[in-house]
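Novice: attaching a predicted model along with its sequence, questions to come.
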Amino acid sequence: MSVKKHLADITAALADTSIRPVKPRGSGSIGAPVQLAQFSAGYQQLEAELERRRASEGRALQVALNDLQPSPFQTGGIQDERVQALVRHLSENRLNTPIVIRRGSLGDGYEIIAGHHRVAAYRQLGRAQIEAVLLDVDDEEARALVFFDNLMAPDLSDYHKYLGFAQLKKATGMTVEALARKSGVSKSQIASLLSFERLPVEALALIEQAPHTVGAKLAEELGKWAQERPQAVTQAVQQVVQGQLKQAQALNWVTGAVRERAQADAPVVIRRGRQLFAQLQGRGAQLTLKFASEAHRQQLQDRMEQWLREQANQADV
């Protein structure tokens, strides 16, 4: 068997890609790190383990769809477009790759490890059974296999990648460094994905409804404002989800909303005799100074600059 064919077979065992090849997203958010994941040591170990188990634990068997249940570790949602593509394909062709299952944790039926979309397509087609490979794996192994299956899924949203990494991190206590070694994804990418957890609960609920609308880059930027201005961050996310703001505009909207909320001080009017000389007004960290004429401004600008530099040199911080 060629190396190319061997890698293709291994990938098919984990990824539900009967219709489309896996490819990175190009939307500006973090794309599915397929190339990195395939060659990471941790991922190669999981691939080899799956192949070993498939060889040692028997051939594929026919399982009733009514006996199947989603994995409790499944974080990626079912994408209807992907299911419909599988329906069209499987109505004319046989299933190329069996799904992967394990016995249910409650002792009844089976949990799907890989193949949620294929099962959904079979149900729409009215099929009663589906071909499956049964693995004997514990929760930790099942969680890892489901996680990598989701990670390799085409067009997986950054939000669902975050859910997978967050679940694995919480369940295992792994650090970002350990997650990077395990998945082959860089530490900076994982840290960016985990920025979702800094967003307000209300914002995450909005993203849950349309997970592809908010990428990890925006989550990272908004997360810096979430504690100080949670309401503004949530409003920005809502506008992005509803299509009223582009992701690139959301941060500027939040910072603009913050500036608007700053209370303006009462203006201070300075007169020379009865004539207006200048007016000062503070708003947050800003101080606006208006002169009655350009000549007045020119007379004092150099002196003001020198005074400000002196103050800066004398400041404690």
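Specialist: In hand now; what should we look at? Numbering: from 1, shown residues only.

Novice: from here on, just use CA atoms for contacts and neighbour counts.
Specialist: Noted.

Novice: from residue 82, how far off is the residue nearest to residue 84 when sequence neighbours are not counted?
Specialist: Excluding its sequence neighbours, the residue lying closest to residue 84 (CA to CA, 6 or more residues apart in numbering) is residue 121, at 7.0 Å. To residue 82, residue 121 is 9 Å away according to CA to CA, to the nearest Å.

Novice: with residue 191 instead?
Specialist: Going from residue 191 to residue 82 by CA to CA gives 29 Å.

Novice: who's more crowded, those two?
Specialist: Each of residue 191 and residue 82 has its neighbours counted (other CA atoms under 10 Å); residue 82 has more, 20 against 17.

Novice: which residues touch the residue lying closest to that one once chain neighbours are set aside?
Specialist: In space, residue 82 comes closest to residue 117 once its chain neighbours are excluded; the distance is 7.2 Å by CA to CA, 6+ apart. Applying CA atoms under 8 Å, 6 or more residues apart in numbering, we find residue 117 in contact with 16, 78-79, 82-83, 86.

Novice: I figured residue 142 hits residue 114, correct?
Specialist: No - using CA atoms under 8 Å as the test, residue 142 is too far from residue 114 to be in contact (9.8 Å).

Novice: so these two - more neighbours on which side?
Specialist: Neighbours per residue, other CA under 10 Å: of residue 142 and residue 114, the larger number sits with residue 114, 29 against 21.

Novice: which ones are touching that one?
Specialist: By CA under 8 Å, 6+ apart, the contact set of residue 114 is 13-16, 99-101, 145-146, 149.

Novice: ok, now with 6 Å
Specialist: 99-100 (CA atoms under 6 Å, 6 or more residues apart in numbering).

Novice: picking that back up, helix or strand: which one has the residue nearest to residue 82?
Specialist: Assigned by DSSP states H and E, residue 117 belongs to helix 116-124.

Novice: how about that helix: buried residues?
Specialist: Applying a neighbour-count criterion of 16 or more other CA atoms under 10 Å, one finds 116-123 buried in helix 116-124.

Novice: right, and the helix or strand after it?
Specialist: For helix 116-124, the succeeding helix or strand toward the C-terminus, using DSSP H and E, is strand 129-134.

Novice: which secondary structure elements does that following strand contact?
Specialist: Contact partners of strand 129-134 among helices and strands, from 3 or more CA pairs under 6 Å, 6 or more residues apart in numbering; DSSP states H and E: strand 61-64, strand 99-103.

Novice: list of residues touching that strand?
Specialist: With contacts defined as CA under 6 Å, 6+ apart, strand 129-134 is touched by 60-65, 98-102.

Novice: apply 8 Å and report the result again.
Specialist: Outside strand 129-134, the residues within contact range by CA under 8 Å, 6+ apart are 54, 57-65, 95, 98-103, 119, 122.

Novice: can I take it that residue 234 is in a helix?
Specialist: Yes - assessed by DSSP: H, G, I helix; E, B strand; the rest coil, residue 234 belongs to a helix.

Novice: next up, a second structure to put side by side with the first:
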Amino acid sequence: MSANPVKVNKDNATATKPLSKAALAMMQKSESNYHGTAEQREADLESTAVLDKERERAKGGKGAKLLPMELIDPSPFQPRQRGSAGFSDNEIASLAEAIAKQGFGLLNAIIVRPSTRAEGRFELIAGERRVRAFRLLNRAEIPAIVKEMDDQDAAAAALVDNEERVQLTQYEIAHSFKRYEECFPGTPAAEIARRFHQDIRLVYRCEYFWKLPSEVLDLLDKNPALLQASYAEKFSLLCDKHPQGETFVIEALKQVNDGLNDSDPEKEKFTLSHAKKQVERQIKGVERKPPAPKVSLFVDGVDKPVASMTRSKRNITLSLDRIVDPARFEKWLQENLKGALLELAYEKQGT
């Protein structure tokens, strides 16, 4: 008499996975050869199934195999690799501790593809944090699933994997777009949006990051959350509005960054909105035309100016002191100014 398969929980729509060869062999034992009650036999079968699941889990899931760590190369499409803020030591240490406590290793295997640069090696697609944690634990092997994947799919998969596990900043997403465009020049924005599962408006706005001054990009490398793509657009336009725009933007964003690093809760934060308004005021201030210089006119025997004169591009303004009679001065101008103007006009025509 053959044993019944492992019992299926009727309250659960999902049946138990097929048993291992050892479990099936046990099922084929007759009752005369099995020394134990029916309940014990059923418990043994269930224990075998659990052990099989744990062994599969230790390998990182179905379809995974153990790969030597030394054969895995980093992904060129990793969104978080640029700048010191990509992966924090605390973040990796915490993950390593969690993996060590599990006893069986990873719950999810990393994903790699055969390297296009070196035979026998693999390029990481998804699982950068897990690889770093395994290296921290000095593990020689890591559970991995090997997939055939072209560069376009590999780039998109790296971004999707990061977004599922950590909240990427828009600056980090912009780096993924940029690397993709560098690898595949001429790719339309709509195609990039489709492959990366992003709004096409974000694709366009992320371009403004690369129009910001290099000093601002240095700040973003250290703190990718400093500003979003919408503010990258606003500050980029302010940089172009005036020759001193870049200087004002750099100063303002440094103030924002300093405020983010300041742990004093009582201190009012200098926000991006404050920075934008400050730059706008500064640009407006330098755009105002300086007042025309004033020239004071003196005459012999009088110790103070009898008139002052200012000149703009094509206008001359004359202001008289109270000691000068305006009517007599006007008459004098009419009598003497005509000849002088006529002479100047002839000189200009002659040149």
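Specialist: It's in. Not measured: the values here are computed from a predicted model.

Novice: export the helices and strands packed on strand 129-134 of the first structure to a markdown table and tack on distance to residue 310 of the first structure and mean neighbour count?
Specialist: Output for these, formatted as a markdown table (distance: least, CA to CA, whole Å; neighbours: other CA atoms under 10 Å):
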| stretch | distance to residue 310 of the first structure | mean neighbour count |
| --- | --- | --- |
| strand 61-64 | 80 | 15 |
| strand 99-103 | 71 | 23 |
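
Novice: including distance to residue 199 of the first structure, could the ones you listed go into JSON lines?
Specialist: Below are those laid out as JSON lines (distance: least, CA to CA, whole Å):
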{"stretch": "strand 61-64", "distance to residue 199 of the first structure": "41"}
{"stretch": "strand 99-103", "distance to residue 199 of the first structure": "34"}
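
Novice: aligned to the residue nearest to residue 84 of the first structure, what sits in the second structure?
Specialist: In the second structure, residue 121 of the first structure lines up with residue 133, judged by TM-score structural alignment.

Novice: next up, the contacts around that match.
Specialist: Residue 133 of the second structure sits in contact with 92-93, 95-96, where contact means CA under 8 Å, 6+ apart.

Novice: got it, and residue 149 of the second structure?
Specialist: Contacts for residue 149 of the second structure were tallied using CA under 8 Å, 6+ apart; they are residue 113.

Novice: tell me the residue in the first structure aligned with it.
Specialist: In the first structure, the residue paired with residue 149 of the second structure is residue 137, using TM-score structural alignment.

Novice: let me know the secondary structure of its match.
Specialist: In three-state terms, and counting by three-state DSSP, residue 137 of the first structure is coil.

Novice: quick one: buried residues of whichever strand or helix holds residue 37 of the first structure?
Specialist: Using DSSP H and E, residue 37 of the first structure maps to helix 34-39. Buried residues in helix 34-39 of the first structure, counted by 16+ other CA under 10 Å: 34, 37-38.

Novice: show me which of those is closest to residue 208 of the first structure.
Specialist: The closest of the buried residues of helix 34-39 of the first structure to residue 208 of the first structure turns out to be residue 34 (CA to CA; 23.6 Å).

Novice: what ranges do the helices span in the stretch 1-150 of the second structure?
Specialist: Residue ranges of the helices in the stretch 1-150 of the second structure, as given by DSSP state H, counting those that start in this stretch, are 21-27, 38-58, 89-102, 128-136.

Novice: counterpart of residue 221 of the first structure in the second structure?
Specialist: Match for residue 221 of the first structure (TM-score structural alignment): residue 234.

Novice: list the contacts for that match?
Specialist: residue 276.

Novice: residue 157 is in contact with residue 212 of the first structure, correct?
Specialist: Yes - the criterion here is CA under 8 Å, and residue 212 of the first structure meets it with residue 157 at 5.1 Å.

Novice: so between those two, which is more surrounded?
Specialist: More crowded of residue 212 of the first structure and residue 157, by other CA under 10 Å: residue 157, with 25 against 17.

Novice: skip the chain neighbours and tell me the closest residue to the aligned residue in the second structure for the more buried one.
Specialist: Mapped onto the second structure by TM-score structural alignment, residue 157 of the first structure lines up with residue 169. Nearest in space to residue 169 of the second structure, with sequence neighbours left out and distances taken as CA to CA, 6+ apart, is residue 225 at 5.7 Å.

Novice: do residue 67 of the first structure as well
Specialist: residue 109 (4.7 Å).

Novice: what do you get for residue 68 of the second structure?
Specialist: Nearest residue to residue 68 of the second structure in three dimensions, chain neighbours excluded: residue 141, at 4.4 Å (CA to CA, 6+ apart).

Novice: how close does that neighbour get to residue 74 of the second structure?
Specialist: Counting by CA to CA, the separation of residue 141 of the second structure from residue 74 of the second structure is 15 Å.

Novice: again, but for residue 175 of the second structure
Specialist: Taking CA to CA as the measure, residue 175 of the second structure falls 16 Å from residue 74 of the second structure.

Novice: if we can go back for a sec, for the contacts of residue 117 of the first structure, which one is nearest residue 167 of the first structure?
Specialist: Among those, residue 78 lies closest to residue 167 of the first structure (CA to CA), at 18.1 Å.

Novice: where do the strands of the second structure begin and end?
Specialist: 65-68, 72-73, 110-114, 122-126, 141-146, 294-297, 307-311, 316-320 (DSSP state E).

Novice: the third one aligns to what range in the first structure?
Specialist: The counterpart of strand 110-114 of the second structure in the first structure, counting by TM-score structural alignment, spans residues 99-103.

Novice: mean per-residue distance, that stretch versus the second structure.
Specialist: By mean CA distance after the TM-score superposition for the first structure, the fitted stretch 99-103 of the first structure averages 1.2 Å away from its aligned residues in the second structure.

Novice: and the contacts of that stretch?
Specialist: Taking CA under 8 Å, 6+ apart as the rule, stretch 99-103 of the first structure contacts 13-14, 109-115, 118, 130-137.

Novice: can we see that at 6 Å?
Specialist: By CA under 6 Å, 6+ apart, stretch 99-103 of the first structure touches 110-115, 132-135.

Novice: biggest helix in the first structure by residues?
Specialist: Criterion DSSP state H: the longest helix present in the first structure is helix 294-314.

Novice: so which bit of the second structure is that one matched to?
Specialist: The aligned range for helix 294-314 of the first structure in the second structure is empty, by TM-score structural alignment.

Novice: quick one: residue 261 of the second structure from residue 270 of the second structure, how far?
Specialist: In terms of CA to CA, residue 261 of the second structure sits 11 Å off from residue 270 of the second structure.

Novice: so between residue 175 and residue 74 of the second structure, which is more surrounded?
Specialist: residue 175 (22 against 16).
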